[in-house]
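K.L.:
Need coordinates for the below:
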Amino acid sequence: MGRSLPNSIDVFVGRRIRLRRAMLEVGEGEMAAALGVPVGEIRKYEKGESRVSARRLERIAEILDVHFSFFFEDAPFSTGGSSETVKRGAGMSGASGFLSKGRRRPIRRVVPGRGFVKL
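P.N.:
Got it, this is the predicted structure:
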């Protein structure tokens, strides 16, 4: 059996996680360490390949210093598959500038209630 397509809301939430992480210039490794998961799991969340539990999403919101509702703003609510809204990248305007590679990131640590703080 082949893999099924990720659910559109999982893809959308994953993109919002990546957007916010990029806005704060937080690396995948930093995020993984703060959550206590392998880097590969962060990648799966951001691609929508792994569903983020409510408890984990709440922790991600705390780390990225946003309310958990941030991850659902302008979300396409559907029952599954890949919706046109997600294919077009709704809610992702301006994200490409934040997702450029090659920038050095300062070392940070997680401070409860404040997210990542530069050291």
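
K.L.:
going forward, measure contacts between C-alpha atoms and count neighbours the same way
P.N.:
Fine.

K.L.:
I'd like to know which elements the lengthiest helix in the chain is packed against.
P.N.:
Looking only at the chain and at elements set by DSSP state H, the helix with the highest residue count is helix 8-23. Here helix 8-23 touches helix 39-47, helix 84-88, helix 95-98, going by 3 or more CA pairs under 8 Å, 6 or more residues apart in numbering; DSSP states H and E.

K.L.:
buried residues in it?
P.N.:
Counting neighbours by 16 or more other CA atoms under 10 Å, one finds that the buried residues in helix 8-23 are 8-22.

K.L.:
compare with the first, here's sequence two:
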Amino acid sequence: MTDILESRIGACVSIRRRDLNLTQRALAEPCGVSFQQIQKYERGQNRVSAAMLWHLATALAVPVDYFFQDFPAPAKAAAASPKPGDRPGPGGA
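P.N.:
This next block holds a predicted model:
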């Protein structure tokens, strides 16, 4: 099963690659991977590391955030509230 984010990143890679009229092989070369690996990224079958995301963005001439446009932002973590009996930290009341 593929993660929705991996599928979204893969779709963005595929769309941009086609917009630039690049083959999978032409994109794979500057990224240092095989064209089969590009296929797997585009299908969302393999996770894209942070370093590979940077290589893909560079090769496709887009900022890294291009792959996350229109993707919902993660929910902010709730601030941890003190539990009864917790001692205040340094400088606390």
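
K.L.:
Can you give me the TM-score here?
P.N.:
The TM-score (TM-score structural alignment, normalised by the length of the second structure) is 0.74; 74 aligned residues with a CA RMSD of 1.4 Å.

K.L.:
looking at the helices and strands packed on helix 8-23 of the first structure, which is buried most?
P.N.:
Comparing these by mean neighbour count (mean count of other CA atoms under 10 Å), helix 39-47 comes out on top with a mean of 17.

K.L.:
Please work out the angle formed by the directions of the helix or strand that it is followed by and helix 8-23.
P.N.:
Downstream of helix 39-47 of the first structure, the first helix or strand assigned by DSSP states H and E is helix 54-63. Between the direction of helix 54-63 of the first structure and that of helix 8-23, the angle (axes from the mean of the first three to the mean of the last three CA atoms, to 10 degrees) works out to 20 degrees.

K.L.:
and helix 54-63 of the first structure, how far from the second structure on average?
P.N.:
In the superposition with the second structure, the aligned residues lie an average of 0.7 Å away from helix 54-63 of the first structure, counting by mean CA distance after the TM-score superposition for the first structure.

K.L.:
so stretch 57-67 of the second structure corresponds to what in the first structure?
P.N.:
Residues 61-71 of the first structure are matched to stretch 57-67 of the second structure when aligned by TM-score structural alignment.

K.L.:
contacting residues around that stretch?
P.N.:
Around stretch 61-71 of the first structure, the neighbours that count as contacts under CA atoms under 8 Å, 6 or more residues apart in numbering are 12-13, 16-17, 20-21, 24, 34, 57-58, 110-116.

K.L.:
Please apply the same query to stretch 27-46 of the second structure.
P.N.:
Around stretch 27-46 of the second structure, the neighbours that count as contacts under CA under 8 Å, 6+ apart are 2-3, 6-14, 17, 24-25, 47-48, 52, 55-56, 59-60.

K.L.:
so the longest helix of the first structure matches what in the second structure?
P.N.:
Using TM-score structural alignment, the partner range for helix 8-23 of the first structure is residues 4-19.

K.L.:
Can you provide the mean distance from the matching stretch to its aligned counterpart in the first structure?
P.N.:
Taken over the aligned residues, the distance from stretch 4-19 of the second structure to the first structure averages 0.4 Å (mean CA distance after the TM-score superposition for the first structure).
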